[in-house]
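Student: Sequence plus the predicted model coming up.
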Amino acid sequence: MSTPSPLREHPVAEAAIVDTIRRLVECESPSRDHAAVARSADLVDAIGTELLGVAPEHIEVEGVAHLRWRFGSSTRVLLLAHHDTVWPMGTLQRLPFGVQAGVLTGPGSFDMKTGLAMALHCVASLDDRDGVTILVTGDEELGSPRSRALIEETARGASAALVLEASADGGALKSERKGVSLYEMVVSGHAAHAGLEPEKGVNASVELAHLTIAAAALSDAVAGTSVTPTLAASGTTTNTVPAAAQLWIDVRARTASELERVDAALRGYRPVTRGASIDVRGGVNRPPLEPGMSAMLFALAARLAKRLGLAPLQHVAVGGASDGNFTAGLGVPTLDGLGAVGGGAHADDEHVLVEEIVPRTRLLTELVTEISRTEEPWHN
């Protein structure tokens, strides 16, 4: 085990970082609005250049703007953030940025513009940035369809990935995330008149019902696997045997083997309705962040928090996914939930506790420093 470096006074001022959060929040950036995301990327560029003294790479993938700062010839520590949000344009008029009684509010403040501000201020405060990379993506809230390859290319070979997603309840870090698979099951049947000759049809709605029940039965509560039929559509008119139907399925699992089990079962499903056929689209979207990939990083974070005089750190497993799933899937040790402490993600009561911002940024800075200066293997 390496000898921890001595703690130093952290230069991040609360007023400065809160002002950065304000600027980020007041630039709306809904994921599906590429022009808004591009404006947000320009602002992140401007703020980051002010703080870091160097401009980032602008990386556009299929119209979506991403940013990357690399210090040194290789990445040892990756700070991972995103600047898109779930909130549509105009939300700021209804839910403006504000700070009242120590609570910061505004669309995207908790998820995750505070975490992004923390990452920028953290790296700006480092005496030695060699080996540190900041990646800020623009489509995380959509499942990172246009940034996954960039994330994986940037993370490959890193010693650790630190994800600035917001914390869990009470400031707990996220040491485990379920993997996600998403499917669209397309059922094909044969149309016929529902009154004159229904026997000549192949009812896609009936097959959809069988498929829905079979899919839900793949859930395994003991293993922590959920298979949830979510959206269904079928038919054209009220007097026609439906010739087509669609079923969307959301799968969450703690292990890659469980995702593989469900995938094999869905692809191996055989229609119950004679004459029906099924086309399986989609598959594994994000691998799981399994606890072995975060345990040693969490232990380091807990030691550093104690040395900083912070409350004892907690960690939890969560069902939601993040870009940290991708880094963990590559075998890169990953610790998530290092961003804002607060609550209300994706809800009108989204908020951040201001008193936690600077202490969490200090913790992040010490984590980056320790990982950068040691050859520690940061996973089990």
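Tutor: On my side now, so go ahead.
Student: Going by C-alpha atoms from here, please, whenever you check contacts or count neighbours.
Tutor: Fine.
Student: what's the helix or strand harbouring residue 251 in contact with?
Tutor: With elements delineated by DSSP states H and E, residue 251 resides in strand 244-253, which encompasses its position. By C-alpha atoms under 8 Å, 6 or more residues apart in numbering, the surrounding residues in contact with strand 244-253 are 178-190, 204-205, 208, 212, 215, 223-235, 259, 288, 319.
Student: which helices and strands sit right next to the helix or strand just after it?
Tutor: Heading C-terminal from strand 244-253, the first helix or strand you meet, by DSSP H and E, is helix 256-267. Applying 3 or more C-alpha pairs under 8 Å, 6 or more residues apart in numbering; DSSP states H and E, one finds that helix 256-267 contacts strand 179-188, strand 244-253, strand 277-286.
Student: try 10 Å
Tutor: Taking 3 or more C-alpha pairs under 10 Å, 6 or more residues apart in numbering; DSSP states H and E as contact, the helices and strands that helix 256-267 lies on are strand 179-188, helix 204-216, strand 226-234, strand 244-253, strand 277-286.
Student: among those, which is nearest residue 353?
Tutor: Each of those was checked against residue 353 via C-alpha to C-alpha, and the shortest separation belongs to strand 179-188, namely 29.1 Å.
Student: following that closest one, which helix or strand comes up?
Tutor: Using DSSP H and E, the next helix or strand after strand 179-188 towards the C-terminus is strand 192-193.
Student: Please give the centre-to-centre distance between that next one and its chain.
Tutor: Once both centres are worked out by C-alpha atoms, centre = their mean, to the nearest Å, strand 192-193 turns out to sit 46 Å from its chain's centre.
Student: Second structure for comparison follows:
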Amino acid sequence: MMRFEGTDASMISPTWFDSQTILDGIRRWVEIETPTDAPAQVNRLVSLVADHYRDLPVALERVAGVDGCGDHLIARSAWGQDEPGILILSHLDTVHPMGFIERLPFKIEGDSAFGPGIYDMKGGAYIAHHAFRALCTAGDRSPLGITHMFTSDEEIGSPTSRALIEKEGRKAKYVLVTEPARDGGKIVTGRKGVGRFEVFITGVPAHAGTRPQDGRSAIRELANVIQTLEGMNDLKHGVTVNVGVVHGGTRPNVTPEEAHAEVDLRVPSFADAEEFVGRILGLTSKTEGVTVKVTGELNRPPYEKSNAGAALYEHARTLATEIGFELIDSHTGGGSDGNFTAAHTATLDGLGVDGKGAHTHYEQLYVSSLEPRARLLHRLYQTLR
């Protein structure tokens, strides 16, 4: 059974949640560029984050990166580790390539602070750390142990961190994900499952001018496959299938022997996942002499709003009201590491900063969101039981 502690805030200096103080910390993280495919850069930031924990009552575990990804860092509170506690999930990698900070340097304009990955999700990762530091500085001990995991590969689907996330998620009672807020500060209580597939088609080459009858076009068959995939879209139900990349052929006068496509699937439920993964993997050729092979899988399961997740959201909503803002929940098509925990552990996502422009040349957080969002995380640490 879930239990939530009373909601009287502990005494703590107001300066702890000063927006400028928090922003100064975020800036240090943002100005170390961390594309997923630059593990040395990611590890520079991992080392800085670890340094931020050195004076706090935590045990640090650094998991060496593999397969071209950076290290993962886990900070465990010195208390409460003998029973299920709170797991915080954050990622340090960004989609922006090295050198992008010259195009999008850290700057403040009005209520917006700009920089690569500042919204998705260095701002959220930092405020979760800052709220923990505030807890420790005030001499507090949260009712439950706190484990903060920083991963290096979320932006490419978490291939090297997924097993670690699932292991820690199953041990936890609550999971808090510091992905950015949505649409003006909304929390996330549901996400679609994500599937990725590759289609390989092999036909028969021929001279397109002198012997067209001998050829079997792989590209023509790919067109059939694309029509079939596009026909699976059901926007009303929330199922989307997107053929995002295609390749094929060698020259205009050669019947193409090979064609290839990359496909993205988004589904709202496990039942949909089972159906549409099966349909995509079961694609066959409509042309004699041409073969169709499909590989892939669901790489993020659907994050459906469970009863436990709903109760966690209602508790957070009450805390937000006391802090002075309204917390509205939402469902989104994008995946996160919360997809890996929501099926078995109460999970609340979108706890990071508010802003806009994730993955773009104008990515920004709203400075006015820093104090209330950091306070909310702090109160969740204080009250979750």
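Tutor: Arrived safely. What you see is a predicted model, and the numbers here were worked out from it, not measured in a lab.
Student: re earlier: so which of the helices and strands packed on helix 256-267 of structure 1 is nearest residue 82 of structure 1?
Tutor: Nearest to residue 82 of structure 1, of all these, is strand 277-286, at 16.4 Å by C-alpha to C-alpha.
Student: Give the aligned range of that closest one in structure 2.
Tutor: Using TM-score structural alignment, strand 277-286 of structure 1 lines up with residues 291-300 of structure 2.
Student: ok, now which ones touch residue 313 of structure 1?
Tutor: For residue 313 of structure 1, the set of contacting residues under the criterion of C-alpha atoms under 10 Å, 6 or more residues apart in numbering consists of 170, 171, 172, 173, 298, 299, 301, 302, 303, 304, 305, 306.
Student: Narrow the residues you listed to those that are buried.
Tutor: The neighbour-count test (16 or more other C-alpha atoms under 10 Å) applied to the contacts of residue 313 of structure 1 identifies 171, 172, 173, 298, 301, 302, 304, 305 as buried.
Student: The second one pairs with which position in structure 2?
Tutor: Residue 172 of structure 1 is assigned residue 186 in structure 2 as its aligned equivalent, the criterion being TM-score structural alignment.
Student: how about residue 229 of structure 1, what's its match in structure 2?
Tutor: For residue 229 of structure 1, the aligned position in structure 2 is residue 243, judged by TM-score structural alignment.
Student: ok, how many other residues are close to its match?
Tutor: The criterion is other C-alpha atoms under 10 Å. On that basis, residue 243 of structure 2 has 18 neighbouring residues.
Student: That one and residue 233 touch, don't they?
Tutor: No. In this structure residue 243 of structure 2 lies outside contact range of residue 233 using C-alpha atoms under 10 Å: 11.2 Å.
Student: for the alignment partner in structure 2 of residue 209 of structure 1, what are its contacts?
Tutor: Per TM-score structural alignment, the equivalent position to residue 209 of structure 1 in structure 2 is residue 223. Taking C-alpha under 10 Å, 6+ apart as the definition of contact, the neighbours of residue 223 of structure 2 are 229, 259.
Student: what's the answer for residue 3 of structure 2, then?
Tutor: For residue 3 of structure 2, the residues meeting the contact criterion (C-alpha under 10 Å, 6+ apart) are 311, 312, 315, 383, 384, 385.
Student: State the helix or strand in which the aligned residue in structure 1 for the second one lies.
Tutor: Read it as residue 312 of structure 2. Under the alignment (TM-score structural alignment), residue 312 of structure 2 pairs with residue 297 of structure 1. Under the criterion DSSP H and E, the helix or strand holding residue 297 of structure 1 is helix 295-307.
Student: and that helix, what does it pack onto?
Tutor: strand 160-163, strand 173-177, strand 315-318, strand 334-335, helix 357-373.
Student: Which part of structure 2 matches the strand holding residue 251 of structure 1?
Tutor: For strand 244-253 of structure 1, the matching stretch in structure 2 spans residues 258-267, with TM-score structural alignment as the criterion.
Student: Would you mind getting the average deviation of the matching stretch from structure 1?
Tutor: Once superposed with structure 1, the aligned residues differ from stretch 258-267 of structure 2 by a mean of 0.9 Å; criterion: mean C-alpha distance after the TM-score superposition for structure 1.
Student: what's the spacing between that stretch and its chain's center?
Tutor: Going by C-alpha atoms, centre = their mean, where stretch 258-267 of structure 2 is centred and where its chain is centred differ by 21 Å.
Student: Then stretch 265-277 of structure 2?
Tutor: With C-alpha atoms, centre = their mean as the basis, the distance from the averaged C-alpha position of stretch 265-277 of structure 2 to the chain average is 19 Å.
Student: Can you list the buried residues in that stretch?
Tutor: By neighbour count on 16+ other C-alpha under 10 Å, the buried set for stretch 265-277 of structure 2 is 265, 266, 267, 268, 269, 270, 272, 273, 276, 277.
Student: Lovely, talk soon.
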